[in-house]
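[1] Next come a sequence and a model predicted from it.
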Amino acid sequence: MNRILDQILRHFISSGRLHVAWPDGSLTHYSGSKPGPEAGMKLLDNASARALAMNPGLGFGEGYMNGGIQPMDCTLYQLLDLLMLNAMSPGHLPEQIASTVRYVCRNWIQFNPVKRSRQNVAHHYDLDSRLYDLFLDKDRQYSCAYFRRGDETLDEAQEAKKKHIAAKLLLTKPGLEVLDIGCGWGGMALTLARDYGAIVTGITLSEEQLTIARRRAQEEGLEGRVRFEMLDYRNLTRKFDRIVSVGMFEHVGVHHYHQFFEVLKNSLTDDGVALLHSIGRNDGPGTTNPWINKYIFPGGYSPSLSETFAAVERSGLWVTDCEILRLHYAKTIALWRERFAANRAKAVALYDERFARMFEFYLDAAELSFRVQGHMNFQMQMTRSIDAVPLTRDYMAEAEGPASN
């Protein structure tokens, strides 16, 4: 199997250089024809080499978690940078086969009825809440921040993200009823109620997030303006003036896109405004990396714009604005990685070494998916009515104000 992996790597590395130390102590160098980064990888056992040859998308992450694969004379980030860059080149047969199988099965992999959605959410978002304090901002915004200048702190960029979204929601008067689908730990809902006078209902499928969001509303004295519920979006039965959803659409699943936007339309008042903030991809429909699907976000998927727009079109909603945030999430995750690394020992104490390896692998790979693999974020504003928002986008800039220095 090592000989098979050797042949795979000879075809795989088209950019940069990879140095591999094999379980028997031998060393092989792989050089691409194009310039690129340089990194090394140590394979400590034949099982890890075999898994890497058979299913690289899953085998590499599991090998790193289990200690059978180690970066050599470089960091994990540098090794992933080289491998993920080369993975974008066509012609890698094992991964092409695995990807084709995943694509054929993706409707089932992303089939997320209510019960399964709750299980998927619990897998990641019901982890010990102290874990998220190790790397998130003070408001626990677990989504792409917004860097208006580029040099903001994490807290500043997350505050700017909320303000950016609020400007697109056209909160022109107090008392507007807002629905927050996938409200997380409540930061967006609390901000809209406290700073914009909205009356907010936040819904989630995470027990842990619900408990914390409700406690935060009580601590801030906002129980009369913010209500948090354990509710699936498919069970909504009333209308709202505004709807916001940040970082939740990635968990819907392609099979359910049409239903999601139908619910969005039916839950908006005639002159209502909705804002969807989601991870996306700059190419066509694809699949989720099998390691991410197994260990981090089961049932999750970053949609293409074509898939998303097609579903919106079928719903009859107007897309009144769409903005692409290219490197904002890469910058966000870079700050998360830095914080997690500084608190890594605490993560090991909360769980164990294998979990800490899993989480740092997730953060490194996530950042690089935005830097070298075509992932981005999009913010899509939608309405039921053609005239629900002003003719130009000027109102957004006016509401947002100048970037602070």
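    Looks like it arrived, so ask away.

[2] contacts, neighbours, all on C-alpha from now
    OK.

[3] Start from the N-terminal end of the stretch 101-250 of the chain and give the strands.
    Ranges of strands in the stretch 101-250 of the chain, per DSSP state E, counting those that start in this stretch, are 177-181, 199-204, 226-230, 240-246.

[4] Distance from the top strand by length along the chain to the middle of the chain?
    The residue-count maximum for a strand in the chain (DSSP state E) belongs to strand 268-281. Offset of strand 268-281 from its chain centre (Cα atoms, centre = their mean, to the nearest Å): 17 Å.

[5] downstream neighbour of that strand in the secondary structure list?
    With elements assigned by DSSP states H and E, the helix or strand that comes after strand 268-281 is helix 290-295.

[6] structure B:
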Amino acid sequence: MSNQKSALMAAGVLGGIAVGSLLVRTAMYPIMTRRAERFIVEMLKEADILVGRDIVIHNRDIYLDWTNRGMLAIGESYMNKDWESLIPLDQLLTKLMLLPSDKKRALFKSWDAKFVALAGRVFNYQSPSRAGIVGAHHYDIGNDFYKLWLDPNMQYSCAYFKDLEDSELDKAQENKLHLIAKKLKLEKGMTVLEIGCGWGGLGIFFAKHYGVHVTGITISNEQLKGAREQAEREGVSDLTQYTYCDYRKMTGEFDRVVSIAMLEAVGYKNMDEYYSVINRCLKKGGLALVHSITSNRSTKTAHQLWILKYIFPNGFIPSITQMCQFAEKKLVVEDVHNIGPDYDKTLMVWNARFQEHIKSGNIQKSPVFVRMWEYYLQYCAAGFRARTIQLHQVVYSKHRPGRYEAVR
């Protein structure tokens, strides 16, 4: 038999197998979909979510997708309008978050998540060459977009609502800024390094109210532009200096170091270096404060695939244990403060403001973007409400004598 005939026969056999496999999969698809639907419907009941009462399904194919791709599929199918919540979305997502851990693992399981976890152990997703990805993807949407629904100080992090109503976000953000200043024991004339300066709100506030000199660094071009413009408008350009710089390259010594909502972009593989930079840049006797979302368990890789894909590429949420562990032999942990429930309130005000600007036409984005953003804000709020994630402020010192007096 010629090689050509052999090849043709082999191709025919393989083609027949492929066609047969496709036919089997096609025949099995309705059965698999029905089984997935029964599983998901029963799992939702465990969370006190009833199809038809609390949630409406527009596309039954999502049941099988949910079982295969977990939370990534749940978020994407919401963006695509394959399902709607008949109760407030944050309430429905909170019910899901409150499921027992074994039930959540069954509902949110995803082979994709296992692959990402494995890859995260091998690759450094937050390496210097990839550091600018989150800035370009998330923060460089445009300063005008964020100005619409953030507070006047442009604080894109958890506010502090102590003694305030849930709706008083602007005051709560000022509360947070004063709280951080008091924890750092700021004094006029001090030098402060801010790692991850955002739009400059914290540094400008410190310069205006506490008379300190602030050096802020960022890897977002839009945030850098906004910080410099705002410092000029507020008349504190002489007290503030904003620079595009990866934290790993930072040098110099400062009386204080502060880092707000930055650690989540550092990654497990880089946490040791992150704390080494704080130690290197902090003068003897100095104080540092790190404000970060925290996980209830210590892991080495990210697992929130929807957030990673659509909101914060390369993000990683550390645990409070890791925030202390990586400071060992470098800094002394002086104070640990959990204000996680206040992030639920913060996110819900952000969502309300976002929705108002959508209705008024001030935000003109695609329907998919709008549903992505409202899902993001309320999904995160649900996590803090269910206490599956926290927000910790940790104060560290370097060769500081005497007792540190905690501030609340």
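    Right, received. Where do you want to start? Treat the numbers as computed from the prediction; the structure is a model and nothing was measured.

[7] picking that back up, the strands of the stretch 101-250 of structure 1 into TSV, with extra columns for mean neighbour count and distance to residue 147 of structure 1?
    Output for the strands of the stretch 101-250 of structure 1, formatted as TSV (neighbours: other Cα atoms under 10 Å; distance: least, Cα to Cα, whole Å):
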stretch	mean neighbour count	distance to residue 147 of structure 1
strand 177-181	25	23
strand 199-204	25	25
strand 226-230	21	28
strand 240-246	23	17
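
[8] Compare those and give me the one nearest residue 324 of structure 1.
    strand 240-246 (14.3 Å; Cα to Cα).

[9] Kindly name the residues of structure 2 that line up with the closest one.
    Per TM-score structural alignment, the counterpart of strand 240-246 of structure 1 in structure 2 is residues 254-260.

[10] How about residues contacting that stretch?
    157, 184, 190-197, 278, 281-283, 285-292 (Cα atoms under 8 Å, 6 or more residues apart in numbering).

[11] The same query, at a cut-off of 6 Å, please.
    Residues outside stretch 254-260 of structure 2 that contact it (Cα atoms under 6 Å, 6 or more residues apart in numbering): 190-195, 281-283, 286-291.

[12] quick one: what's aligned to residue 83 of structure 1 in structure 2?
    So, by TM-score structural alignment, residue 83 of structure 1 is matched to residue 96.

[13] cool, residue 278 of structure 1 as well?
    Aligned partner of residue 278 of structure 1 by TM-score structural alignment: residue 292.

[14] so what's residue 175 of structure 2 up against?
    Applying Cα under 6 Å, 6+ apart, the residues near residue 175 of structure 2 are residue 160.

[15] Counterpart of it over in structure 1?
    Residue 175 of structure 2 maps onto residue 160 in structure 1, by TM-score structural alignment.

[16] what's the answer for residue 62 of structure 2, then?
    Correspondence of residue 62 of structure 2 to structure 1, assessed by TM-score structural alignment: residue 48.

[17] Please tell me how far that match sits from residue 68 of structure 1.
    Residue 48 of structure 1 sits 6 Å away from residue 68 of structure 1, going by Cα to Cα, to the nearest Å.

[18] The two: who's more crowded?
    A count of neighbours by other Cα atoms under 10 Å puts residue 48 above the other of residue 48 of structure 1 and residue 68, at 22 against 18.

[19] Confirm the more buried one sits in a helix?
    Yes - Residue 48 of structure 1 forms part of a helix when assessed by DSSP: H, G, I helix; E, B strand; the rest coil.

[20] ok, it - contacts?
    63, 68.

[21] Repeat the analysis, applying 7 Å as the threshold.
    63, 68, 69 (Cα atoms under 7 Å, 6 or more residues apart in numbering).

[22] Could you list which residues are in contact with the closest residue to residue 225 of structure 1 other than its chain neighbours?
    Nearest non-adjacent residue to residue 225 of structure 1, counting by Cα to Cα, 6 or more residues apart in numbering: residue 199, 4.8 Å away. By Cα under 7 Å, 6+ apart, residue 199 of structure 1 lies in contact with 175, 176, 177, 178, 193, 225, 226.

[23] Quick one: map residue 199 of structure 1 onto structure 2.
    Aligned by TM-score structural alignment, residue 199 of structure 1 pairs with residue 213 of structure 2.

[24] Which residue would you name as the spatial centre of structure 2?
    Nearest to the mean C-alpha position of structure 2, counting by Cα atoms, centre = their mean, stands residue 312 at 5.9 Å.

[25] From residue 149 of structure 1, how far off is the corresponding residue of structure 1 for residue 275 of structure 2?
    Here residue 275 of structure 2 is matched to residue 261 in structure 1, going by TM-score structural alignment. Separation of residue 261 of structure 1 from residue 149 of structure 1 (Cα to Cα) stands at 33 Å.

[26] Looking at the two, which has the bigger crowd around it?
    A direct count of neighbours by other Cα under 10 Å for residue 261 of structure 1 and residue 149 places residue 261 higher, at 20 against 10.

[27] The stretch 251-400 of structure 1: helices as residue ranges?
    Counting by DSSP state H, counting those that start in this stretch, the stretch 251-400 of structure 1 has these helices, from start to end: 257-266, 290-295, 305-315, 328-342, 344-350, 353-371, 394-400.

[28] same check, this time on the stretch 51-200 of structure 1
    56-66, 76-87, 93-104, 106-109, 114-125, 129-133, 154-168, 187-196.

[29] I'd like those as TSV, with distance to residue 18 of structure 1 appended.
    As requested, these are arranged in TSV below (distance: least, Cα to Cα, whole Å):
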stretch	distance to residue 18 of structure 1
helix 56-66	15
helix 76-87	8
helix 93-104	18
helix 106-109	32
helix 114-125	33
helix 129-133	34
helix 154-168	33
helix 187-196	43
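
[30] Which among those helices is found nearest to residue 327 of structure 1?
    The closest of these to residue 327 of structure 1 is helix 154-168. By Cα to Cα, the value is 12.9 Å.
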